[in-house]
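J.: Sequence plus predicted model, see below.
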Amino acid sequence: MTTTEASEPFDRVGRTRPASGLNRELDRLDGLADLMDSRFRLPRTSIRFGLDALVGLIPGVGDGLVTLPAFYILARAHRLGAPTSLLVRMAANVGIDFLIGAIPLIGDLLDVGYRANRRNVALLREHFVKTGQV
């Protein structure tokens, strides 16, 4: 089987291939990132937001609480074998998200557009696709 065939979601007869353990883990992390960054939509708009924006509105503790899932994604990336350079980029995204969110009200609006968790899972998936592990 060639690398191209292995990346296809269907076999030659059209049956879906079972997801690898790495794919399942990336899908779980993607679900968490979706919940945190883009699960909800403002009615009659295309603006999406997640728990990160909502919980971030809580004065004093909100921004700290929403970094916990971001650090979980970072820790899982480490356990999955992501290289240090990628982990540093992901940590920078978390830091930027934290700093943006720390600005009262304006930071919460900007936080809706930054979506650090989605960025980090996309970086992680891209790394594993490039290395041929997914």
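T.: In hand now; what should we look at?

J.: C-alpha from now on. contacts and neighbour counts both.
T.: Will do.

J.: packing partners for the host helix or strand of residue 25?
T.: Residue 25 belongs to helix 21-37 when assigned by DSSP states H and E. Other elements packing on helix 21-37 under the criterion 3 or more C-alpha pairs under 8 Å, 6 or more residues apart in numbering; DSSP states H and E are strand 48-49, helix 51-55, helix 62-79, helix 116-130.

J.: Can you name every helix or strand that the following helix or strand past the longest one contacts?
T.: Proceeding N to C from helix 62-79, the next assigned helix or strand is helix 84-101, under DSSP H and E. Under the contact criterion of 3+ C-alpha pairs under 8 Å, 6+ apart, helix 84-101 touches helix 62-79, helix 106-114, helix 116-130.

J.: Included below, for side-by-side comparison, is a second structure:
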Amino acid sequence: MMDEDRMREQARFDSQMVGLGTDPRSIRQRVEMLEQVLERSFRIPGINYAVGLDAVAGLIPVLGDIMTAAMGAYIVWEARNLGLPKWQLWRMGANVAVDTAIGAVPVVGDAFDLLFRSNTKNLRIIRKHLDKHHPETRVIDQ
């Protein structure tokens, strides 16, 4: 009886810790959250344009670009864990590489980071895969 109570308690705890597992739903939640932080954390007042950590950290020479490239690479790694085909992983890696390479150029790269959202593009690729292969992870936007 004690093991059964412990298992129920563990299941209740696990259900509260959403996004920490290795299942497709948890991976989707992590990637969506990271994409929001990197690309749409806040809006620029006056022009109402969404920006995120990718554009802001890009203002810090070298270190900001390395940091956001690592976060973008994490999204690609999660996609690999989901079993995306290699050609899609290459495409996602190319998105991160282009964002990092051009984003590292002073001034021009900062403007580019505002317009080219590699992590949003990569999230779109992941969502398409999940909707096809794991439809139970679909979330209806409100």
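T.: Received the coordinates, thanks. Fair warning: this is a prediction, and the values are worked out from it, not measured in the lab.

J.: So after superposing, what's the score?
T.: Once the chains are overlaid, their TM-score stands at 0.79 when taken by TM-score structural alignment, normalised by the length of structure 1; 114 aligned residues with a C-alpha RMSD of 1.5 Å.

J.: Turn the helices and strands packed on helix 21-37 of structure 1 into a markdown table, including distance to residue 35 of structure 1.
T.: Below are the helices and strands packed on helix 21-37 of structure 1 laid out as a markdown table (distance: least, C-alpha to C-alpha, whole Å):
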| stretch | distance to residue 35 of structure 1 |
| --- | --- |
| strand 48-49 | 9 |
| helix 51-55 | 6 |
| helix 62-79 | 10 |
| helix 116-130 | 9 |
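
J.: which one of these is the most hemmed in?
T.: The highest mean neighbour count among the helices and strands packed on helix 21-37 of structure 1, using mean count of other C-alpha atoms under 10 Å, belongs to helix 51-55: a mean of 21.

J.: Could you tell me where that one falls in structure 2?
T.: Aligned using TM-score structural alignment, helix 51-55 of structure 1 spans residues 53-57 in structure 2.

J.: and if you look at stretch 110-129 of structure 1?
T.: Going by TM-score structural alignment: stretch 110-129 of structure 1 matches residues 112-131.

J.: picking that back up, ok, which of the helices and strands packed on helix 21-37 of structure 1 comes nearest residue 36 of structure 1?
T.: helix 51-55 (4.6 Å; C-alpha to C-alpha).

J.: Next, the mean deviation of that closest one compared to structure 2.
T.: Here the mean offset of helix 51-55 of structure 1 against structure 2 after fitting is 0.8 Å, by mean C-alpha distance after the TM-score superposition for structure 1.
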